[in-house]
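Enquirer: Structure for this input, please:
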Amino acid sequence: MKLFLKDHLDIILLYFFNAVFLSYGYHRLDGFQTADGICYFLFLSLFLFLMLMVLRYIRKRKLYQTLNRVPDFLEDMVETKTTDDESNAFFRYNRKCYEIYQRQMNTWQEENSRWQSHLMQWIHQMKTPVSVIRLMVQNDTKQIDTFGVLYELDRLQNQMDLMLGLARSGQVKNDLVIEEISLGELLQEVIRKNKRLFIQYQVLPQVTCGDQTLIHSDRKWLAFVIEQLLHNAVKYSSAGSGITIRTKKEGEHVSLAIQDEGVGIRPRDLPRVFDLYYTGSNGRENDQSSGIGLYLVKTVLDNLGHKIEIESETGKGTVVSIAF
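Expert: Below is the predicted model:
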């Protein structure tokens, strides 16, 4: 009731001001000959006014009752129906807001579930290199396999880079520093950094790139992209095969292609390779796949304004092309 009175305070004040003003004015013009006439006029107008206010309160009662109480559940705010069009419009608006909220919550819960699933998988992958390093140290404290330890540390570093990249994927634009880069030098730098990966899998990288192939991009993020593409190419290649890395320049346009001779990607998986957490048929057969690498590659390249395309044939290999 208090909320109703506050909501109609201006109407109430206007009524009393209007009633007094009209009564006084009408009386001054000799409209009322006696005090009974004034009282009758005021009583009649007050009665009609109170009837109007009572009817308005009855029509809007559920609305004011809803606003005056704290609901236990959100559903309590959207299920109310009244005979008042304005109140019903308010409840319909609440219902729409609740539906939007429900959709957003469902999306968040799905993303949170996928994140937890990936986190568990990531922890599992981290345990493998840690266990390998521990065994190397425990089995032979005098002659430790330095290469093996460094390779496992590289795996740890790559997985941590993936997690860090995923955590920062929404703020890539804020971290970009666009500059002129020698693509050939950057490729050699990334290959040197991952040399133990090529040795471990016995895969030979072959680079065809002019030293003067210059592009404008972010050095750190582009190196991250190339590194993830090389990791994918190596993981799905057989021992003794090769990876071809070549650049092509046509006028002011430069493109980079990374081609492997691996298992290839099945046609049904190609449209979804950039989806977050999607591992595809190969990922289910290869325990090392996380479904994050290509998602981050696409996200970073989109922020850099570079285009990426993937062509693949099952059993023959995959070609990933980047247009700068």
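Enquirer: make it CA atoms for all contacts and neighbour counts henceforth
Expert: Will do.
Enquirer: how close does Ala89 get to Leu63?
Expert: Going from Ala89 to Leu63 by Cα to Cα, to the nearest Å gives 11 Å.
Enquirer: now do Ser255
Expert: Distance from Ser255 to Leu63, by Cα to Cα: 63 Å.
Enquirer: Second input sequence below; structure requested for side-by-side comparison:
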Amino acid sequence: MKLKVYIRNHILWILGSFLILLVINSILFTSISINQSYKDIIYMDLLAIFIIMVNIFYGFITERKKYDIFFKNSIKSIENIDVKNDYFSEMVKNVLIEQQKRFWMIEKNYRKGINEIQDYTTQWVHDIKVNIAVCELLLDDVESTTSKELRYQVEQIKFRINHILHVTRANHYEQDIGAWEVNVCNVLRSAIKENALFFINKNIEIETDLHPFSVISDERWIYYIFGQILNNSSKYTPEGGTLQIKTKEDEQAYYVIIRDNGIGIPKEDIARIFDKGFTGKNGKIETKSTGMGLYYAKKMAEKLRVEIKLDSEEGNYTEFSIIFYKLSDYYEVATK
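Expert: Just a heads-up that it's a prediction; the model follows:
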């Protein structure tokens, strides 16, 4: 609380004090019956002004302490504040407690609504997967160019549905994150298999040089990160291109390097490639791009204390490096 605020809030009392002093002076100066001494009256005025000023500053300091008690404490500890039978403090305390309860109710309703949407989305995803499975069974009985294209589209639908499911979980990661030993190369092979049809459809050759290693992390989210990067590579690598996937190790970390010889990323877009909804120049070429896949991959990598680095040259290549540091503390990950 500032002094000028205090004065503004008590302006009537301050003006009243000076008005009383003015009236007393008027009486003393105009009264014939009083043998007044101007020096004595001025001395009395100065003394009265001093007392008023002391009263103002004392009131200001006292009231500021009351405000500090409330606003320097956590909102959760307001109910435990001792107001010492002070009417003003009791009033402020009651107002803050009521406002706190209203905020908690709004937050509770908001969380409930979000959880209902999450539950509905999850159930919808699982239901639609049944329909997709039926479509795949029907396609198994058909062999034609059209059926191959349909199968490709079905795989795209499956990928996008899984993306929706992971996005829903990503916004509740504190409830959906685990820690156990993960064989990273096995997870990587599964992610390659999931995206295999996309590479086959464009006749993209995959070259691998994988050396097994394990980390303590969340397998589902590592799988998601790999899947998004591989899918991104399949979009922007031309027909007959090459995708190189390898692992390496040094004293500090394990590295998974995914490099394609696709269209690359313009220099001006590299710094924003992980931004939410950013599609850039290449996104305008690839009309199916939403700019959300890499955003969520980066978001979850940060929560897992996994680093993603990007290097690219327009027209030549794009290289993603997924770095698993050996000294990462997963307990810290799980509690933040």
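Enquirer: Counting neighbours, go ahead and name the busier of Ser255 and Leu63 of structure 1.
Expert: The neighbour comparison of Ser255 of structure 1 against Leu63 (other Cα atoms under 10 Å) goes to Leu63, with 22 against 18.
Enquirer: so where does that one fall, helix or strand?
Expert: helix 35-68 (DSSP states H and E).
Enquirer: Report the angle between whatever helix or strand comes next after that helix and helix 35-68.
Expert: Scanning forward in sequence from helix 35-68 of structure 1 by DSSP H and E, the next helix or strand is helix 85-139. In terms of direction (axes from the mean of the first three to the mean of the last three Cα atoms, to 10 degrees), helix 85-139 of structure 1 departs from helix 35-68 by 20 degrees.
Enquirer: Centre of the chain to helix 85-139 of structure 1, how far?
Expert: Centroid displacement of helix 85-139 of structure 1 relative to its chain, using Cα atoms, centre = their mean, to the nearest Å, is 11 Å.
Enquirer: try stretch 213-224 of structure 1
Expert: Chain-centre distance of stretch 213-224 of structure 1: 25 Å, with Cα atoms, centre = their mean.
Enquirer: cool, stretch 142-161 of structure 2 as well?
Expert: Distance, centroid of stretch 142-161 of structure 2 to centroid of chain: 35 Å (Cα atoms, centre = their mean).
Enquirer: Which residues does that stretch contact?
Expert: Val125, Lys129, Ile132, Glu136, Leu139, Leu197, Phe198, Asn201 (Cα atoms under 8 Å, 6 or more residues apart in numbering).
Enquirer: The same query, at a cut-off of 7 Å, please.
Expert: Val125, Leu139, Leu197 (Cα atoms under 7 Å, 6 or more residues apart in numbering).
Enquirer: now stretch 314-324 of structure 1
Expert: For stretch 314-324 of structure 1, contacts defined as Cα under 7 Å, 6+ apart pick out 253-266, 306-312.
Enquirer: How about residues contacting stretch 222-233 of structure 2?
Expert: Identification of contacts with stretch 222-233 of structure 2 by Cα under 7 Å, 6+ apart yields Val187, Leu188, Ala191, Asn195, Asp260, Gly293, Leu294, Ala297.
Enquirer: ranking those by neighbours, who comes first?
Expert: With neighbours defined as other Cα under 10 Å, the most crowded of the contacts of stretch 222-233 of structure 2 is Asp260; it has 27 neighbours.
Enquirer: just to revisit the earlier point, buried ones in the helix holding Leu63 of structure 1?
Expert: For helix 35-68 of structure 1, burial by neighbour count (16 or more other Cα atoms under 10 Å) applies to Ile38, Phe41, Leu42, Phe49, Met53, Tyr57, Arg59, Lys60, Arg61, Lys62, Leu63, Tyr64.
Enquirer: residues in structure 2 aligned with that helix?
Expert: When structure 2 is aligned by TM-score structural alignment, helix 35-68 of structure 1 has no counterpart there.
Enquirer: tell me what that helix is packed against?
Expert: Contacts defined by 3 or more Cα pairs under 7 Å, 6 or more residues apart in numbering; DSSP states H and E place helix 35-68 of structure 1 against no helix or strand at all.
Enquirer: now that helix, how far from the chain's geometric center?
Expert: Between the centre of helix 35-68 of structure 1 and the centre of its chain there are 53 Å (Cα atoms, centre = their mean).
Enquirer: Packing partners of the longest strand along structure 1?
Expert: Ranked by residue count, the top strand of structure 1 under DSSP state E comes out as strand 242-250. Where contact means 3+ Cα pairs under 7 Å, 6+ apart, strand 242-250 of structure 1 is packed against strand 204-208, strand 253-259.
Enquirer: Compute the inter-axis angle for that strand and strand 204-208.
Expert: On the basis of the same axes, to 10 degrees, strand 242-250 of structure 1 is oriented at 10 degrees to strand 204-208.
Enquirer: and strand 242-250 of structure 1 with strand 253-259, angle?
Expert: Going by the same axes, to 10 degrees, strand 242-250 of structure 1 makes 170 degrees with strand 253-259.
Enquirer: By how much does strand 242-250 of structure 1 deviate from structure 2 on average?
Expert: Strand 242-250 of structure 1 differs from its equivalent in structure 2 by a mean of 0.9 Å after superposition (mean Cα distance after the TM-score superposition for structure 1).
Enquirer: May I see the buried residues of that strand?
Expert: So, applying 16+ other Cα under 10 Å, buried residues of strand 242-250 of structure 1: Gly242, Ile243, Thr244, Ile245, Arg246, Thr247.
Enquirer: Same question for stretch 193-210 of structure 1.
Expert: Using 16+ other Cα under 10 Å as the test for burial, stretch 193-210 of structure 1 gives Asn194, Arg196, Leu197, Phe198, Tyr201, Gln202, Val203, Leu204, Pro205, Val207, Cys209.
Enquirer: Widest-spaced pair of those residues?
Expert: For the buried residues of stretch 193-210 of structure 1, the maximum inter-member distance is 23.5 Å, found between Tyr201 and Cys209 (Cα to Cα).
Enquirer: Appreciated, that's everything.
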